[in-house]
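S.K.: missing the sequence, but the structure's below:
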């Protein structure tokens, strides 16, 4: 199969029929063999009923319904697991991503032998409270990840080589950092494609202020996991050793200062009367704790067995 189109959706009932018809037209015109994988992320507006109706007309649809809302990352992860096409293309269900972009995404992945091709919406039709945080996160992510050729990490319209989606894990709210996850997994052929962005035709945006905070925390998680997941002792142990040695040196200085004062017969302050003693004590305790944290982290796998166990209600 040439293409798997993976579509996570939540309360997008009005747009589904138009989107599926659009995808079919584009793929038929280009003689692509394809499937449409739709993941209903716990919709409450009748989206699943609409998908069941569409399935009767479009046998290319493979649909999965979550019992509750898990989030876009969960939907993408399940969609990636189900995909069988040589090229996997993701897009949002709100008609702001254009299926007309599918041919160029497919051909670039194939002809340039790319791992990932990320869409770039140069002209956006989103409210200011969504575009400003996006610009900030994109700038920070470029800096942290070193992927300097991408302008829009969070664009829903992306194309992947099949091997990429089968070897990465998307959880929490990490979907906005998939290029970073792919890079940490060793898939470095990442490029960008300018795509059209359409105004929202139906429904309302699912963007909230909490995503601003969660996005920043997820970026820190991505950075830490990518750098230290296989060697946590290098992170915690280094900090622990530095803290312990700093406290130990301060303790030695306090003791030697007292001994020198005694040998000279001069007056001196008790070690425990000096603020530096307590600073040294805290540094030694913190250093020991950090070192032990690193040691324990070396023994515990960061991957829980049930991280991506989602309660799927129906599959058609």
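M.R.: Yes, it's here. All of these numbers come straight from a predicted model, not from anything done at the bench. Numbering: from 1, shown residues only.
S.K.: make it CA atoms for all contacts and neighbour counts henceforth
M.R.: Fine.
S.K.: all strands for this protein, in order.
M.R.: 3-9, 34-40, 61-66, 87-90, 116-120, 158-161, 190-194, 312-315 (DSSP state E).
S.K.: next, format those as CSV and append distance to residue 48.
M.R.: As requested, these are exported to CSV (distance: least, C-alpha to C-alpha, whole Å):
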stretch, distance to residue 48
strand 3-9, 10
strand 34-40, 7
strand 61-66, 7
strand 87-90, 19
strand 116-120, 28
strand 158-161, 24
strand 190-194, 32
strand 312-315, 10
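S.K.: spatially, what comes nearest to residue 154 if we skip its sequence neighbours?
M.R.: Leaving aside its sequence neighbours, residue 154 sits nearest to residue 176 (C-alpha to C-alpha, 6 or more residues apart in numbering; 4.3 Å).
S.K.: ok, second structure coming up, stack it against the first:
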């Protein structure tokens, strides 16, 4: 099979049939063998009923239905697990991503041997204040932190080789950072393609300004995980030792200072009246706690079990 198209969705009943017809036409024009995997992430409208109808009409249509809303990352994880195509395309269900981009994305994976190609919505139809400016700031921070030089991490239209999607773990809210996850997994040939961005035709966006706040928090998380996820003691242990050393040296200073004044018969304040006493005490306690955090992190890392990320109620 040439292509698997993975489409997470939430309450997109109005756009699904039109999107399906558009994809089918593009696939037929290019003689691609394909499958479309719709992942219904807890929709409360008629999205799942429509997916069932589409699957009955077209054997290339498959569906996964979550019992409730688990988030886009979990939907992509389920779609990647089910995908069988040599190239996996992800796109949104709101008609803002154009299926006309799929043939070129496919060629960039198969012909140009990219591991991953990310879309870049260079010309956007979103609000400048609400989305464009925060998005530019977010993408700048993501480039600086991750080292992956993409202009649009948030673009849902991406293409992957099958090897990539079968070897990365998309969890939490890390769907924005799949290129970073791929890079960390050793897939270094990451490209970018300018793609068309279309104004939303039906409904309203499911994402608000909070996604940028969450995005920055996730960026810090993935930076930490990429550097210290497999060795938390290297960070917490080092910080703990440093803090403990500061406290220990402060305690030595207090002791030496006290003995010096006693030896020279000079008046000396009580140890508890010396501000260095509290600096020493606080830093030694913090250092011990940081060291223990690293130690516990190592234990958890080696004993954790894979937790259930989502629950599927139906599958086509």
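M.R.: Great, that's in hand. If you're wondering where the values come from, they're calculated on a predicted model, not measured in any experiment.
S.K.: in TSV, list the strands of the first structure along with mean neighbour count.
M.R.: TSV is the format used below for the strands of the first structure (neighbours: other C-alpha atoms under 10 Å):
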stretch	mean neighbour count
strand 3-9	26
strand 34-40	25
strand 61-66	21
strand 87-90	27
strand 116-120	26
strand 158-161	26
strand 190-194	18
strand 312-315	12
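S.K.: which stretch among those comes nearest residue 290 of the first structure?
M.R.: When these are compared by C-alpha to C-alpha, strand 190-194 sits nearest residue 290 of the first structure, at 36.3 Å.
S.K.: from the rest of the structure, what touches that closest one?
M.R.: 105, 114-122, 149-150, 179 (C-alpha atoms under 8 Å, 6 or more residues apart in numbering).
S.K.: one step back: quickly note the distance from the residue nearest to residue 154 of the first structure to residue 71 of the first structure.
M.R.: 12 Å (C-alpha to C-alpha, to the nearest Å).
S.K.: show me where the second structure has helices.
M.R.: Ranges of helices in the second structure, per DSSP state H, are 13-29, 47-57, 72-82, 102-110, 133-146, 162-165, 178-184, 210-228, 232-263, 275-303.
S.K.: right, and those helices - which one's nearest residue 89 of the second structure?
M.R.: helix 102-110 (7.5 Å).
S.K.: give me the angle between the closest one and strand 3-9.
M.R.: Put simply, helix 102-110 of the second structure runs at 120 degrees to strand 3-9, going by axes from the mean of the first three to the mean of the last three C-alpha atoms, to 10 degrees.
S.K.: who's in contact with residue 105 of the second structure?
M.R.: 117, 158, 159, 193.
S.K.: ok, now with 6 Å
M.R.: Counting by C-alpha atoms under 6 Å, 6 or more residues apart in numbering, residue 105 of the second structure makes contact with nothing.
S.K.: can you check which of the strands of the first structure gets nearest to residue 28 of the first structure?
M.R.: That would be strand 34-40 among the strands of the first structure, by C-alpha to C-alpha, at 9.2 Å.
S.K.: and that closest one, how far out from the chain middle?
M.R.: Offset of strand 34-40 of the first structure from its chain centre (C-alpha atoms, centre = their mean, to the nearest Å): 21 Å.
S.K.: what's the answer for stretch 289-308 of the first structure, then?
M.R.: 20 Å.
S.K.: name the residues of that stretch that come out as buried.
M.R.: 289, 290, 291, 292, 293, 294, 295, 297, 298, 308 (16 or more other C-alpha atoms under 10 Å).
S.K.: who's more crowded, residue 176 and residue 71 of the first structure?
M.R.: Shown here are residue 176 of the first structure and residue 71; by other C-alpha atoms under 10 Å, residue 176 has more neighbours (23 against 17).
S.K.: would you mind measuring from that one to residue 1 of the first structure?
M.R.: For residue 176 of the first structure, the distance to residue 1 of the first structure - C-alpha to C-alpha - is 27 Å.
S.K.: and what of residue 251 of the first structure?
M.R.: For residue 251 of the first structure, the distance to residue 1 of the first structure - C-alpha to C-alpha - is 68 Å.
S.K.: one step back: just so I know, which of the strands of the first structure lies nearest residue 47 of the first structure?
M.R.: Across the strands of the first structure, closest to residue 47 of the first structure is strand 34-40 (C-alpha to C-alpha), at 7.3 Å.
S.K.: mean offset of that closest one relative to the second structure (after superposition)
M.R.: Superposing on the second structure and averaging over aligned pairs (mean C-alpha distance after the TM-score superposition for the first structure), strand 34-40 of the first structure comes out at 0.4 Å.
S.K.: can you tell me the closest non-neighbouring residue to the residue sitting nearest the centre point of the second structure?
M.R.: For the second structure, the residue nearest the mean C-alpha position is residue 174 (1.5 Å; C-alpha atoms, centre = their mean). Nearest non-adjacent residue to residue 174 of the second structure, counting by C-alpha to C-alpha, 6+ apart: residue 73, 6.1 Å away.
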